[in-house]
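[1] kindly return the folded structure for what I paste below:
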Amino acid sequence: MELYYSFSVLIVITSIFYYLNLRYLKMPSSIGVMIIAMVVSIVLVFFGNRIFPDLILKFSSLMNSFDFSELLMGGILNFLLFAGGIHININDFKKERLSIITFSTVSVIISTIAVGYILYYSLQIFHFKANLIYCFLFGALISPTDPVAVLSILKNLNISRSIEIKISGESLFNDGISVVLVAVILKILEGGGQNISFSNIAILLLKEAGGGMLVGILIGYLASVAINKVKDYKASIIITLAVVMGGYLVAKSINISGPLTMVSAGLIIGNSKKMQLSTRTMKGYLGFFWELIDEILNAVLFILIGFELLLIPNVLSYWQVGIISILAVLLARYISIKIPVLIIPFKEKYSRQTIRILVWGGLRGGVSIALALSIPEIPGYEGHRNAIIAITYFVVIFSIVVQGLTINKIAQEK
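    Take a look at the predicted model:
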């Protein structure tokens, strides 16, 4: 009953904010509902206890009842990534495969290192205390672009198909290496650094990312065969729901990347030749269903991001470090794109405008917040966890609101 109550309240709030955005703000839904949630959060933080203290207590209790990291990584993200994958043309990905592979692996590593050093030395200049290994940890969790934020914003952009595929492909596949980097840095912090070697990291990455993609392809293939056999749109919807929910349980039980499992399964089902030969009615219902799921959960996710402000202690005291972190992340993003472009012989030449769009379109979102919230409080490093959560929040909000609202203008510049 408690779970039903919490989810019911969340859906009611989502519907109200969704309506307010469409009626008055008229922004992209993900940005609009998050801004409304942030404004409500700020009002509650500053005036709530004086105006309606009982309501604040109940609402804070409701927000605390959500394990945001598990809710996102174990629930919402899987549905959204599958919905994104099922609508993507895999042939477009094949054309841009070198760029997607490079930006989702090499660029994440470069960005992690760049964020770590830039943030560390910048904080020293402004006389803030900083720990280099925690700066690298922040770099690892903030470097992957967020698939939910990116796919949501890309729907409203007027950019070339080539650039759109590069940005969306990178965001769909870069979480695997980020999760591995975060795990490695946490082991070093917790005293397990003696077991860290290049071979161990490679094995961990192969299991996390490679295993996730392999299992996703297998599940996707089996599901597409089953869908083709029954040729019924209701059965097709139930089968795809089973793929997402059951696929996550499989991925979690064998410690592989759930998000990559979902992306791979969605791509296989959406691009199966047997599926393409199925009836138009069945494909239409299936597409509409997952489009609706995508829209609802997108709104829920960004409302949760907006309300996370209530759960971060003394978040406003980190505003200076937050601004420095935003600049560090943007500079590191530029470096992580520019270096591969200069070194790797891509088929096409990257213009300044293309690089500008790739840099500004690298949005951060719920994945980074979930990874930040998953960091444990390590003895000897008290206070660092809260600092990372706070500055991650600053970067994510800037990324979604400022970059998300201005990327179309950047794309139209000559």
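[2] only C-alpha atoms from now on, for both contacts and neighbour counts.
    Fine.
[3] in the chain, which residue is closest to the centre?
    Nearest residue to the geometric centre of the chain (CA atoms, centre = their mean): residue 146, 3.0 Å.
[4] residue contacts, it?
    Contacts for residue 146 (CA atoms under 8 Å, 6 or more residues apart in numbering) come out as 171-172, 362-368.
[5] the helices in the stretch 1-150 of the chain, which residues?
    Taking DSSP state H, counting those that start in this stretch, the helices of the stretch 1-150 of the chain run over residues 2-20, 29-43, 49-51, 53-64, 68-71, 77-86, 90-95, 97-125, 132-142, 147-154.
[6] want to put them side by side, so please do this one too:
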Amino acid sequence: MQTSIIIIIIGLFIFWGHYLNGIFERRSIPDVLGLMLIGMLLGPIFHLVDPTSFGQFGPLFSNLVLIFILFESGTDLRISEVKASFKESAGITTLGFFVTWVIVAVMCYLILHLPILTCLFIGSTLGGTSSAVVVGLVKKVDVRPKTATTLIMESAETDVFTLAIPLSILGLMMSGEIQAGTVLSQFIASLVIALLMGIGGAFLWSFILNKIPNLKSTKFSTPAFLFILYGVTEYLNFSGPITALSFGIAIGNLQYFEPKLLERIIPNQSIVLSQIEKDFFSELVFLLRTFFFVFIGISIQINRLDWLMWGAIITLVLYASRIIIVRLIVTKNTPLLDKSIMSIMIPKGLGAAVIATLPLQRGHVDGVIIQSICFAIILFSTLYCVALFFLVKIGLSVPFYRLFFGKDQVVVQEIEGEGTNEIA
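    The predicted structure is shown next:
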């Protein structure tokens, strides 16, 4: 394909991404679906583009997306907010992740007969929820602020699980060693050193910025330093992604981390990303995710309908298990609408998609099936979420959820006294 045609297509994709984002705002249809559909049309349906034609650009592109989403996820995670909503979100976050992990791993082992580590990798990769989809949909329904905060914090907190755990399992998959003592010590050492490099890098970058104030006026100095930090960590055979995540968390919470003893070393106390930088990062991540979800659509294996079918079935089981989790965790006086919305908010997103590409990039024997199953579950989890959200919003599925959660109890506080009404 001619270079000029490729450049035109890139421009069209950017406009298409913004158009779909506008539809998401108006119609509650996530742009992820439209981007993956375009990719499927280009790739497995009309065979206009072959994923292998990307060559070395594919792994490089995936790593760039991974670095930026890890950094942005870290900077968006506020320790103070996590502490404030910990009681509400910790239960559903932790139980939701581990139940998803176990269900996906067991089904992949029993149905697809994959090795245990491969099954554990797939399950842990898909254990979280998509922040972009969850936040966008929660804003369009009249649930309590507490419920909205819990769902949003769940999508943020599960990033730690769905990034750190599968990356650690991937190291075991690639080494081929399952000697408990050696593997555990290597895992702990790699994780601790990666965390220290990320957090230490944040303090070092803060010190550099305070010594060279001109750097603060630039837009790409922080990601440039992040690239160096990530590359050095990977070169030393430690976890670059964990370093990127911890660097982002430390950057976003440096005032919380920073002891008083370092005030003399870092007089201004922290890096505070300006609104211009935040907007720049957001736009950069938007562009990267636009092309990456198209890449996902291109890479979906339609010729393996059995993989697509099992992806759809596994996703259905996850949605069924989510109802049980909500019933166990959420209090009885929570409105039925809130419980219904919490039961459907498990779409899988960009983080899972990027992690799913890593085994294939690193030449693992199960790389193709890992990527295909994960992509299928990402696709169907988003489709199911949109369909169920629509049914809940118009009230059509209320009788179904009432079977599981019972009658809706609403506490009405009047000016003089309190009363309790039960709504069937």
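[7] quick one: TM-score?
    Remark: TM-score between the superposed chains equals 0.70 [TM-score structural alignment, normalised by the length of the first structure]; 374 aligned residues with a CA RMSD of 4.5 Å.
[8] closest one of the contacts of residue 146 of the first structure to residue 188 of the first structure?
    residue 368 (20.0 Å; CA to CA).
[9] these two touch, right, that closest one and residue 141?
    Yes - counting by CA atoms under 8 Å, residue 368 of the first structure touches residue 141, with 5.4 Å between them.
[10] so the aligned residue in the second structure for residue 160 of the first structure is in which element?
    Using TM-score structural alignment, the partner of residue 160 of the first structure in the second structure is residue 148. Here residue 148 of the second structure is covered by helix 145-175, with elements defined by DSSP states H and E.
[11] to the chain's geometric centre, what's the distance from that helix?
    Distance of helix 145-175 of the second structure from the chain centroid (CA atoms, centre = their mean, to the nearest Å) equals 7 Å.
[12] that one relative to helix 86-111, how many degrees between them?
    Counting by axes from the mean of the first three to the mean of the last three CA atoms, to 10 degrees, helix 145-175 of the second structure lies at 40 degrees to helix 86-111.
[13] give me the buried positions along the helix or strand just after helix 145-175 of the second structure.
    Per DSSP H and E, the first helix or strand lying C-terminal to helix 145-175 of the second structure is helix 180-211. Buried residues in helix 180-211 of the second structure, counted by 16 or more other CA atoms under 10 Å: 187, 190-203, 205-207, 209-210.
[14] list the contacts of residue 50 of the second structure.
    Per CA under 8 Å, 6+ apart, neighbours of residue 50 of the second structure: 43, 298-299.
[15] thought residue 313 of the first structure was touching residue 386?
    Yes - if you go by CA under 8 Å, residue 313 of the first structure and residue 386 touch, sitting 7.4 Å apart.
[16] which one's more surrounded, those two?
    residue 386 (19 against 12; other CA atoms under 10 Å).
[17] host element of that one?
    helix 384-397.
[18] circling back to that earlier point, now render the helices of the stretch 1-150 of the first structure as JSON lines, adding distance to residue 357 of the first structure.
    Shown next, in JSON lines, are these (distance: least, CA to CA, whole Å):
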{"stretch": "helix 2-20", "distance to residue 357 of the first structure": "28"}
{"stretch": "helix 29-43", "distance to residue 357 of the first structure": "19"}
{"stretch": "helix 49-51", "distance to residue 357 of the first structure": "43"}
{"stretch": "helix 53-64", "distance to residue 357 of the first structure": "35"}
{"stretch": "helix 68-71", "distance to residue 357 of the first structure": "29"}
{"stretch": "helix 77-86", "distance to residue 357 of the first structure": "21"}
{"stretch": "helix 90-95", "distance to residue 357 of the first structure": "18"}
{"stretch": "helix 97-125", "distance to residue 357 of the first structure": "14"}
{"stretch": "helix 132-142", "distance to residue 357 of the first structure": "18"}
{"stretch": "helix 147-154", "distance to residue 357 of the first structure": "12"}
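[19] so which of those comes closest to residue 335 of the first structure?
    Among the helices of the stretch 1-150 of the first structure, the nearest to residue 335 of the first structure by CA to CA is helix 97-125 (7.2 Å).
[20] please name every helix or strand in contact with that closest one.
    On a contact count with 3 or more CA pairs under 8 Å, 6 or more residues apart in numbering; DSSP states H and E, helix 97-125 of the first structure meets helix 132-142, helix 161-173, helix 175-189, helix 319-343.
[21] ok, now with 7 Å
    Using 3 or more CA pairs under 7 Å, 6 or more residues apart in numbering; DSSP states H and E, the elements in contact with helix 97-125 of the first structure are helix 132-142, helix 161-173, helix 319-343.
[22] just name the most buried of the ones you listed.
    Among those, ranked by average contacts under mean count of other CA atoms under 10 Å, first place goes to helix 132-142 (a mean of 24).
[23] what is that one packed up against?
    On a contact count with 3+ CA pairs under 7 Å, 6+ apart, helix 132-142 of the first structure meets helix 97-125, helix 175-189, helix 366-373.
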